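Undergrad: A predicted structure for the sequence below; I have some questions about it.
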Amino acid sequence: MNRFFAFHTGFRSLSLCVLLWTTAQAAMSQTDHVERRYQYAVRFIQQKDYVKAKAELRPLTEIRTSGIAPYAHYYHALADFNLKRFSESRLMLKQLIDRFPDWKKMDDAYYLLGAAFFENGQYEEGIENLSRIGDPALKPDVSKLQTYYFSQINDLNRLKLMQKEFPNNRELALALIDQIQRTSTAPADLELSDRLTNRFGVPGVSRPVTTEASSSTATVARPEKNRNKGYYNVAVLFPFRLNDINPEERARSNQYALDLYNGMRLAKTKLQSEGITVNLFAYDVDNDGTKMTTLVNNPGFIQNDLLIGPLYAEPNRIATEFANQNNVLLVNPISTSSELVVNQPLAFLANASLNQQALKTVAFARTLSMVKKAAIYYGNTRKDSTLAALYQNELKRIGYTVQDFRKVGSSDLEAIRLSETNKPGHIFLVSSDESTGAKLLRLLTQRKVEVPVIATSSAFNFDKDPLSTFSKSDLYLVYPEFVDPERPGSDEFEELYLDQRNMIPSMYAYQGYDMLLFFGRMLARTRGQITNRSQLKATPEEGYLLSGYDYTASNDNQVVPIVKYDGTRFTLIK
């Protein structure tokens, strides 16, 4: 039997029974010879002997006055279809439609004709014929038929042209969304996917059910979340700013969002190789709560298993509320604010919070010196001052003395109160000014202040600072974005990314890859039901490119990478 009819056996068998019963009534007025020949043909159809069936049916298609004639046409076309003679099947069906326009089973003819056009790749003609079907009972079968054939189309441009011609066809829109999410990161395609998703939902999600609430109003029933569907839907809620993209510009304000997403796309492929199917759906969500409200009110949005983003406060608040109400995981990919996950059991930070960075760095500093005195210097940004304050508070909590706590810039480092005879047990520098780190190290050398220095990686310019800058034996960097080129899989990722995107992956691309890889695996392990935190930790064997994830104690990542230059390269020491 043809692959399509094997797929839709239930509908075709029902159709056959209906047609047989109706035909039996019509045949009562025919001659015994005609009736007997028709019954032989039907028996051959049931036995899948389509050649013999056609031999019996062919003469019956010429008896135009017979009540059996339209049925003979239909079964002759069905036999041709199953013999994969689709052109002949279409010709017989068109003859049926021309000769018997009032045949009461015409919807079956349009259904078969649509399938025959689809088999020859004539999708537009197939859609047009299926649209002529008026029986509501056949609509589910029409939907399955279109879904099956549209999923075979791998030409993105063909799908876009078809969707433009048939803008109200839901199955076509869903096939286009799926194709874009699997094969394209072009801004215009992502915008189109976003629009279609807002209107039609996501692939794999049933059409919203409308029920009458009264004679004048209707309500949309939100579908139940299906946790046994065999795949996971991930909504990526980033400020892609598609309308503002200038293809000629290389440095785009939204490049980090595109890089994160492109890294996720490679992780999706990796997960698929592990038997974990993830569907990515990109939404252009900027600092606008209205857009996020529209999304969460879309009935199909509940079928997402994981939300990544949004990145701004108000959309994130709306998304978090939705996640809590519907038991959906939510990850903020770049924030370091622990406030986003406090009392939010389903919300996670992909990065370590500033509070976690302070705690882990203080614990490391205690291993460097027995002297319980420290000097803390910080830069001009809010992030710098916040981390410095958290570090100071933790030091004081464990009994340390903060000898100097000062805001500094690269131009006023001379004001720090350190000397060979007035020095702390260690120094902590947190600065977003990448020229500050090297200048501080030179100043310490001049003043002969030889103590361990812990600095944030953002205080250095790794492209311009010579490697000798980092050769100080007791210099350590808090480096959340550290990518170790020696890690297994790092070269492969870079080559694959370069091949697909024609650019070297940024730190955000690595983050996007690791983040989806980890949370995709976590979804598969827990099916989105976090009941055992011992599972929420990455292991070295799992092949992450960055430093990993650990949520065994809290919802912000407890992994805080600290690296050191060993004379040839930077290595992770904690």
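TA: Looks like it came in fine.
Undergrad: from here on, just use CA atoms for contacts and neighbour counts.
TA: Fine.
Undergrad: show me what contacts Leu266?
TA: Taking Cα atoms under 8 Å, 6 or more residues apart in numbering, we find Leu266 in contact with 497, 513.
Undergrad: separation between it and Ser273?
TA: 11 Å (Cα to Cα, to the nearest Å).
Undergrad: same thing with Ala323?
TA: 28 Å.
Undergrad: also Glu495?
TA: 18 Å.
Undergrad: which of these two has more residues huddled nearby?
TA: Between Glu495 and Ser273, counted using other Cα atoms under 10 Å, Glu495 has the larger neighbour count: 16 against 10.
Undergrad: surely that one is within a helix?
TA: Yes: Glu495 forms part of a helix when assessed by DSSP: H, G, I helix; E, B strand; the rest coil.
Undergrad: grab the nearest non-local neighbour of Asn279.
TA: Leaving aside its chain neighbours, Asn279 sits nearest to Asn233 (4.8 Å; criterion: Cα to Cα, 6 or more residues apart in numbering).
Undergrad: element containing that neighbour?
TA: Using DSSP states H and E, Asn233 sits in strand 232-238.
Undergrad: got the contact list for that strand?
TA: Contacts for strand 232-238 (Cα under 8 Å, 6+ apart): 257, 261, 277-286, 303-311, 520, 523.
Undergrad: and here is the other one:
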Amino acid sequence: MLLTFTRWRWLALICLGLWLPPLAALAQAPAAKPAASPTAKPTAAKPMASPAAPKSAASKPALPRPAASGAPAAPAAPRRYPPGEQGAHYRLGKTALDQDNFEMARRELEPLTAPDARFARAADATYLSAVAATRLSQWAEAEQLLNLLRHEYPTYPNLPDVLLLQGQVSFEQSDFDTALRALTELPDTTLAAERENLKAAYLPRLKDRATWQRLLARHPQDAALGRAAAEFLVAAGSETDRAQLDQLVARFSLDRRRYVIRPTPRAARKASYNVAVLLPFELNDPSWQTQRKNQFVTDLYAGLRLAQDSLQRAGRPVQLFAYDTGADTLTLKGVLALPELAGMDLLVGPIYKSGARLLARYAQQHQIACVNPLSQDAALVADNPWHYLFSASATTQGREAAQFAFSTVGGGRPAIILHEDSKDEADFALAYQVAYEALGGRVAARRPFNPAADESVAAAFAGLDLAGAGHIVVASDSYRAGRQTFTALRAVPAAQRPALLAPGAWLDSPRLEPTQLGTGVTYLVHPKYFDAAAPGYRRFRAQYLERQRLPPSVFAGTGYELLLYFGQLLHQYGPSFQAGLSVEPVVPGAVFSGLGYPDGAHDNQHVPFTKLERLDVQVLNPPLPR
């Protein structure tokens, strides 16, 4: 077995959650509108990505790096090296990998991976290229390379290392089934410590109860899985889980004193709760440009204030304390240094991602629940029991959309996924593919595009077999994407035209005709859907108009719904409402379609799907009434 002398380093790094595949050793292996501005309190300033590969100990010549750009360059078309040059390109790729120049490593090694290249060390080149892809967080590409390696080179002597890397790649894509299946293929005594530490690092990220149950049924004797499942059941704190928890404790000889579901302690009831609102009001800049740019912030705060009044009338008062975090993290750090902030019962904000990470750490350290009002990034709330997203994350939207499509359209014909080249849309597309394939469906193509460039949008549709697809998913609010989608679908005979899953935002685009969305089999992913005719929304709109003299924006609705929901939780369960929240069902919202964080979820799990019927929007999955 090769690479043995480097494994001590793996074990130490896995214990820190930083697993690294063997690189240096493999390189030597043999072949094979504004609302009223808030009165902000003065601030002090105003009165985990994938690990890098190890450096090689040997001195290596510096390699040229590609020029920085706003987005990674599209991969070049596959090349072929003359047989006499293959070895030199292989060595150059290994050197690039050792010098952390992962893009160059992939570029040099990729042509050597194809079986028809007839390179003697194609298996090594494929593995190293997969490692470089993981360092670039190109998880889907890494998985393709690993699948190629296992299929074309089944006798590869470093196959255990391939299986271990496959486990990490699948875990990173939230494909827990494939990850555990790959790790199970490892012999019991091979890389045992590394395998168990990999499970220990990733299994706690799983928050979906149904997935837990499926994994336990498929791997009933996996001790690491059993321990992680027991931790999940204890954290969920539901009495209905007690019997299963007892089974896990007995099966895996766990400490019964540790794995106990205890009644949720009720904090001493308070007459009123304090809520800190940390938003970039930028009150020090009264220019019209800043005020216009920050319209959504003042709308959001106006919604919060209106919800405060509603809670007061309902006998559930909360006190709002507004803090101007400015547009930089330095100002936010000044706010977080204020001693009074540690006495708050709930934190709301901030807006920008860098500030969100800071506030998330503060919330965890001081054990104060924090709700991000706008973000859809599931990574922000991973492994933090005190941090929530008000919205459904892009990952949740993708997973729920796949389940909806499979149950509605069916999985007999493949799906096609097109998405913007941005993080949220990429997360949606990946989660969609993983969930759809886990259900037994097949994805024929998944392509990114630049929504600002007509040629990029057109290229994404080029060569697609739309007539052979069961449905097409387009993850982009851009009108260009909508226009190109309808152009492409019109070219397909009506009898063979696939169903369409599109963003609900297309309904609000003045450049897209509603009649287009009402033709054919078109479904809309509508996370911010609200029924303007519903009594709750009409009451909210009338109150907002009375106070602000303007109709409410979606941001005002967000602020209103957020504080109304979490303010009620504070009065029901106290500041540590996590366990109580996890057993609350998904319920209709006062403004939006629904809200719910069941089974320990930290983002809204209700994703409305709608359909246009005679220009009337119909919700296909409304939550049950309260």
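TA: Nice, thanks for sending it over. Note that the structure is predicted; figures quoted are calculated from it, not measured.
Undergrad: from the contacts of strand 232-238 of structure 1, list the buried ones, please.
TA: 257, 261, 277-286, 303-311, 520, 523 (16 or more other Cα atoms under 10 Å).
Undergrad: quick one: residues contacting the most centrally placed residue in structure 1.
TA: Nearest residue to the geometric centre of structure 1 (Cα atoms, centre = their mean): Leu280, 1.7 Å. Taking Cα under 8 Å, 6+ apart as the criterion, Leu280 of structure 1 is in contact with 181-182, 233-236, 265, 268.
Undergrad: dump the residues you listed to a markdown table, plus distance to Leu546 of structure 1 and neighbour count.
TA: Below are the contacts of Leu280 of structure 1 laid out as a markdown table (distance: Cα to Cα, whole Å; neighbours: other Cα atoms under 10 Å):
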| residue | distance to Leu546 of structure 1 | neighbour count |
| --- | --- | --- |
| Gln181 | 25 | 18 |
| Arg182 | 24 | 15 |
| Asn233 | 24 | 21 |
| Val234 | 21 | 22 |
| Ala235 | 23 | 22 |
| Val236 | 21 | 22 |
| Arg265 | 17 | 26 |
| Lys268 | 17 | 22 |
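Undergrad: show me what contacts Leu368 of structure 1?
TA: Contacts for Leu368 of structure 1 (Cα under 8 Å, 6+ apart) come out as 426, 452.
Undergrad: that one in helix, strand or coil?
TA: Leu368 of structure 1 ends up coil, using three-state DSSP.
Undergrad: separation between it and Val483 of structure 1?
TA: Distance of Leu368 of structure 1 to Val483 of structure 1, given as Cα to Cα: 24 Å.
Undergrad: now the helices: where do they sit in the stretch 401-550 of structure 1?
TA: Here the stretch 401-550 of structure 1 has its helices, by DSSP state H, counting those that start in this stretch, at 436-446, 490-501, 507-526.
Undergrad: I'd like to know how many residues surround the residue lying closest to Tyr537 of structure 2 once chain neighbours are set aside.
TA: Leaving aside its chain neighbours, Tyr537 of structure 2 sits nearest to Val591 (5.0 Å; criterion: Cα to Cα, 6+ apart). Here the count is done by other Cα under 10 Å, and Val591 of structure 2 has 25 residues near it.
Undergrad: counterpart of the host helix or strand of Arg90 of structure 1 in structure 2, which residues?
TA: Applying DSSP H and E as the criterion places Arg90 of structure 1 in helix 86-99. On structure 2, no counterpart of helix 86-99 of structure 1 exists by TM-score structural alignment.
Undergrad: now do that helix: which elements does it pack against?
TA: In terms of contacts (3 or more Cα pairs under 8 Å, 6 or more residues apart in numbering; DSSP states H and E), helix 86-99 of structure 1 is packed against helix 69-82, helix 106-119.
Undergrad: between it and helix 106-119, how big is the angle?
TA: In terms of direction (axes from the mean of the first three to the mean of the last three Cα atoms, to 10 degrees), helix 86-99 of structure 1 departs from helix 106-119 by 150 degrees.
Undergrad: relative orientation of helix 86-99 of structure 1 and helix 69-82 in degrees?
TA: Between the axes of helix 86-99 of structure 1 and helix 69-82, defined by the same axes, to 10 degrees, the angle is 160 degrees.
Undergrad: and the contacts of helix 86-99 of structure 1?
TA: With Cα under 8 Å, 6+ apart, helix 86-99 of structure 1 has contacts from 64, 70, 73-74, 76-81, 106, 109, 113, 116-117, 119-120.
Undergrad: rewinding a little: give me every residue that touches whatever residue of structure 1 lines up with the residue nearest to Tyr537 of structure 2.
TA: Alignment note (TM-score structural alignment): Val591 of structure 2 maps to Leu545 of structure 1. If you count contacts by Cα under 8 Å, 6+ apart, Leu545 of structure 1 has them with 483-484, 487-490, 510, 514.
Undergrad: what about structure 2, which of these hold up?
TA: Among these, the ones still in contact in structure 2 (both residues aligned by TM-score structural alignment, their matches' Cα atoms under 8 Å) are 483-484, 489-490, 510, 514.
Undergrad: which of the residues you listed lies closest to Ala375 of structure 1?
TA: Checking the kept ones among the contacts of Leu545 of structure 1 against Ala375 of structure 1 by Cα to Cα gives Val483 as the nearest, at 28.6 Å.
Undergrad: can you tell me what sits against stretch 376-384 of structure 1?
TA: By Cα under 8 Å, 6+ apart, stretch 376-384 of structure 1 touches 385, 388, 392, 402, 404-409, 427-433.
Undergrad: ok, now stretch 330-341 of structure 1?
TA: Taking Cα under 8 Å, 6+ apart as the rule, stretch 330-341 of structure 1 contacts 306-311, 319-320, 323, 346-355, 511-512, 515, 555-556.
Undergrad: that concludes my questions; thank you for your assistance.
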